[in-house]
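Undergrad: Got a predicted model here, sequence first, then my questions.
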Amino acid sequence: MKVPRYCVGQLVNVVGHCAGEPFNNDFFVQCRILCPADDGTYFVRVLKSDGYSIVDEDSISAYPLYDQEKPADRKRIRVVFFGNGLFALPTLKKLVEQGYDVAAVVTMEDKPCGRGNKVSPSPVKTYAESQGIIVYQPRNLDSDDFLQAIRDMNPTVGVVVEYRILPQSLFKIPKWGVINLHSSLLPVYRGASTITSAIKDGKGITGVTTFLINSGLDKGNIINNLATYIGDNDSAEDIHIQLRTNGAVMVDDAIQRIAHSCNGIPQSDLICDFIQPSHAPKLFRKDAYIPWCDSAYRVHNFIRAHSSVIGGQYYPKTPAIAGSVSTAWTSLKMIDSDSATDVKIHKVSKTGIPRGYHAPGEWFWQDGSLMVACQDNLLSVDILQLPGKKRMTAKEYHNGFRGVCKGFCDISPDDKDETTSEK
């Protein structure tokens, strides 16, 4: 990806025809950048016509807010990093590799993780210790001893990625404040299940945002953002990887912008037809129960939105912070069985085949594919997982059942467990 030269909220001049204006208009039209994209383009709002356009960087005429060829001395910027899992790890690595003075890492306490419930450190802690960085795992972020330890470091800036809500007594300590990396294009999808919500809602675009923490939940001034396009078949796993990679670069960009006295933009300045505040709530296991009575399009989005991250996110029994919460699942009862089995569905494909006489939730083998009926069309199940087993293809599942693949999924999840949550 290319680090954007211009940033969100910046007023720029764009060549008129590139912004969708007729040739007989002014050569340049004024636009406000709503978000740069990781393909090097910019999504802008054309102020004169109140329209929207996607433009290349070469069509923009404006002074950048700082000279990227002359970065602030990273060795003189002392960072305290707050983070936890796989989404946070690339950012911490980037800060270390870029030469920032990472004075300490603050992460969650070691907790049971994985199939054997073995007490394990977070990925962030493991990496920090390998680099000789001091690690703190406080239960109480407001404790006097912990706050004093952070003050004694005299940090220039704090960075938060995939961690808890910081109290004001803590985020007021660093000289430049605390930067939060968030996995959406704020103010869209404030909250916990950002990636899942974007894919489930059928959005074609999402991204990362860096902002300065204040007392509101994900409501601080935006430093910059970066859009990523969501493909028709992209899963939450795919987007999670893309965003955590882009996010690491954008945190470095955010620190440099603050070092060059760039002020953040209030989120309210970005609200328009295409950008409206929304909430991505904390999700539980029951929220990943597949709604087979919906259209095949919506069910396909639902399943890829709830795809899990390979290797598991840290703390699988707690709500997700950035990404999918629980793998999409269904309760399946085979015709030759008296009991139902919970089955995780990792990947499906659209077929365009009408469901015909098949009831929503009906599960059967047809023409070499494992099919499930939805409200209108059939979906082909590609990858699934039985309890206590590894992921398997539909063909492997078919072979394991000796060709018997006929059953019905429960389409009434109302009685499912509402207290269990997982990443």
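TA: Ah, there it is.
Undergrad: Please make it C-alpha for all contacts and neighbour counts, starting now.
TA: Noted.
Undergrad: from what I can see residue 359 touches residue 373, true?
TA: Yes: with contact defined as Cα atoms under 8 Å, residue 359 and residue 373 form a contacting pair (6.3 Å).
Undergrad: Show residues contacting stretch 150-164.
TA: With Cα atoms under 8 Å, 6 or more residues apart in numbering as the contact definition, stretch 150-164 has outside contacts at 77-85, 87-88, 91, 103, 107-108, 171, 173-182, 255, 321-322.
Undergrad: Buried by neighbour count, from the residues you listed: which ones?
TA: 77-85, 87-88, 91, 103, 107-108, 171, 173-174, 176-182, 255, 321-322 (16 or more other Cα atoms under 10 Å).
Undergrad: what ranges do the strands span in the stretch 51-200 of the chain?
TA: 51-56, 60-61, 78-83, 101-106, 111-113, 118-120, 134-136, 157-161, 178-182, 190-191 (DSSP state E, counting those that start in this stretch).
Undergrad: I'd like to know which elements the third one is packed against.
TA: Okay, so that is strand 78-83. strand 101-106, strand 157-161 (3 or more Cα pairs under 8 Å, 6 or more residues apart in numbering; DSSP states H and E).
Undergrad: Got another one to weigh against that:
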Amino acid sequence: MRVVFFGSSLFSSSILNSLYKEGVQFPLVVTKKPKEKGRGKKELPTPVGKIARESTLPLIEIDNPNTVEMEVAIKKTGVDVLLLAAYGAILKENILSAVTYPLNIHPSLLPKYRGVAPIIRAIMHGESKTGVTIFIMNKEIDTGEIVIKKELDIGQDEVATELEQRLADFSVELALDVLKEIEKGKPLALTQQNEGVALYAPKIRKEELQINWVENAGKVAGKIKGLSYKPGAYTYFRGERLKILRALAIPEKPTGSNPGEIFKVGDKIAVACEEGSVEVSQIQLSGKKMMDARSFVNGYHINVGEKLG
């Protein structure tokens, strides 16, 4: 099967790489332009650009894909399928109409969590299930007719980075099923989205990264897991920024413990919230490597009664 692929993120690069290894042919890959990163301001390609180069796939790096030149480039490939996964821009009608099947792989159970941060928001909101939806793109954001949708359980201790990889792997299975149906010439069974239960997953704002201990433990733990490993939810400890990368909510909270107060140290660090507590198992101080709670306790001589935040 020959497919034009649009994508830019780690999620989409994993899908591209796996589909390529499964024998899907890509006469054209489209990704965002390289960005300057690091202290040396060196231009680095997107994860998709990196995979395309390593696999010597035809590549266009462009931030505005809705040009006549792009439309012509797609039509020249002669493909029927365009597959998009986390490209980072909305495709307009001239691009969508250049193929018969403009498909989008979205890591949520649409119409829930439309938008740019579906994985993070699902975990932050305490969902126990998520999934992958492949749908036909239209001019709106994530509202097109659904081709296939399947559920995936979210692990109790699973963080966003881990879930993202599992969803990418799951996406490959679904995409291959859909591509096989198209290749056989079978009409796709399409389902309209239920607008009555639609939920949006907007971009994470900087002010959302800081942990507010004056919240219930479930919400605090959801934020920590949803933002891990990057960008990472943070608090302050002894005046330094401290990222908390892994934590679970627990009902225990000693009488008299204030929000943000450490009340137990050991293999895990128990921190009081407004309601309940969280057990922290992995952290990262600013400029330091990640470490488990026990290493942090031993290395920094953490005491019961110290305050975070």
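TA: That came through, no problem. Just so we're clear, the structure is a prediction, and the values are computed from it rather than from any experiment.
Undergrad: TM-score for this pair?
TA: Once the chains are overlaid, their TM-score stands at 0.91 when taken by TM-score structural alignment, normalised by the length of the second structure; 306 aligned residues with a Cα RMSD of 2.2 Å.
Undergrad: Mind naming the longest strand for the second structure?
TA: Counting by DSSP state E, the longest strand found in the second structure is strand 240-250.
Undergrad: after it, next one along is what?
TA: strand 262-264 (DSSP states H and E).
Undergrad: Average offset of that next one relative to the first structure?
TA: By mean Cα distance after the TM-score superposition for the first structure, the fitted strand 262-264 of the second structure averages 4.7 Å away from its aligned residues in the first structure.
Undergrad: counterpart of the next helix or strand after that strand in the first structure, which residues?
TA: Per DSSP H and E, the first helix or strand lying C-terminal to strand 262-264 of the second structure is strand 269-272. Aligned using TM-score structural alignment, strand 269-272 of the second structure spans residues 370-373 in the first structure.
Undergrad: what does that stretch contact?
TA: The contact list for stretch 370-373 of the first structure, computed with Cα under 8 Å, 6+ apart, reads 292, 355, 358-365, 378-382, 394-395, 398, 405.
Undergrad: In ChimeraX, how would I select the buried members of the residues you listed?
TA: Of the contacts of stretch 370-373 of the first structure, the buried ones go into a single ChimeraX selection, burial set by 16+ other Cα under 10 Å:
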select :292,355,358,359,360,361,362,363,364,365,378,379,380,381,382,394,395,398,405
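Undergrad: on that earlier part again, could the helices and strands packed on strand 78-83 of the first structure be laid out in CSV, adding distance to residue 52 of the first structure?
TA: Output for those, formatted as CSV (distance: least, Cα to Cα, whole Å):
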stretch, distance to residue 52 of the first structure
strand 101-106, 41
strand 157-161, 31
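Undergrad: and residue 54 of the first structure, which of the ones you listed is closest to it?
TA: Ranking these by proximity to residue 54 of the first structure (Cα to Cα) places strand 157-161 first, at 29.0 Å.
Undergrad: Tell me how far that closest one lies from the chain's centre.
TA: Between the centre of strand 157-161 of the first structure and the centre of its chain there are 17 Å (Cα atoms, centre = their mean, to the nearest Å).
Undergrad: angle of it against strand 101-106?
TA: Relative orientation of strand 157-161 of the first structure and strand 101-106, computed by axes from the mean of the first three to the mean of the last three Cα atoms, to 10 degrees: 50 degrees.
Undergrad: If I take strand 157-161 of the first structure and strand 78-83, what angle do their directions form?
TA: 20 degrees.
Undergrad: Onto which residues of the second structure does strand 157-161 of the first structure map?
TA: Going by TM-score structural alignment, strand 157-161 of the first structure lines up with residues 81-85 of the second structure.
Undergrad: quick one: that stretch to the first structure mean distance?
TA: Here the mean offset of stretch 81-85 of the second structure against the first structure after fitting is 0.5 Å, by mean Cα distance after the TM-score superposition for the first structure.
Undergrad: in the second structure, which spans are helices?
TA: 10-21, 47-54, 68-77, 93-96, 118-124, 160-183, 217-226, 293-300 (DSSP state H).
Undergrad: and for the last one, what span of the first structure is it aligned with?
TA: Under the alignment (TM-score structural alignment), helix 293-300 of the second structure falls on residues 394-401 in the first structure.
Undergrad: Show residues contacting the matching stretch.
TA: 368-370, 381-384, 404-405.
Undergrad: Can you tell me what residue 3 of the second structure aligns to in the first structure?
TA: Residue 3 of the second structure maps onto residue 79 in the first structure, by TM-score structural alignment.
Undergrad: residues in contact with that match?
TA: Contacts for residue 79 of the first structure (Cα under 8 Å, 6+ apart) come out as 100-104, 155-159.
Undergrad: For the residues you listed, which single residue is the most surrounded?
TA: residue 158 (27 neighbours; other Cα atoms under 10 Å).
Undergrad: how close does it sit to residue 173 of the first structure?
TA: Relative to residue 173 of the first structure, residue 158 of the first structure is positioned 9 Å away (Cα to Cα, to the nearest Å).
Undergrad: Report the contact partners of whichever residue in the second structure pairs up with residue 288 of the first structure.
TA: Residue 288 of the first structure maps onto residue 209 in the second structure, with residues paired by TM-score structural alignment. Taking Cα under 8 Å, 6+ apart, we find residue 209 of the second structure in contact with 227, 231-234.
Undergrad: do residue 64 of the second structure as well
TA: Residue 64 of the second structure neighbours (Cα under 8 Å, 6+ apart): residue 89.
Undergrad: Please say which position in the first structure it maps to.
TA: Using TM-score structural alignment, residue 64 of the second structure sits opposite residue 140 in the first structure.
Undergrad: next one: residue 165 of the second structure
TA: By TM-score structural alignment, residue 165 of the second structure lines up with residue 241.
Undergrad: Which residue is the nearest non-sequential neighbour of that match?
TA: Among residues not flanking residue 241 of the first structure along the chain, residue 87 sits closest, at 7.8 Å (Cα to Cα, 6 or more residues apart in numbering).
Undergrad: Quick check: the one you found vs residue 204 of the first structure, distance?
TA: From residue 87 of the first structure to residue 204 of the first structure the distance is 21 Å (Cα to Cα).
Undergrad: cool, residue 237 of the first structure as well?
TA: For residue 237 of the first structure, the distance to residue 204 of the first structure - Cα to Cα - is 16 Å.
Undergrad: Compare these two and say which is more crowded by neighbours.
TA: The neighbour count for residue 237 of the first structure versus residue 204, taken as other Cα under 10 Å, is higher for residue 237 (19 against 12).
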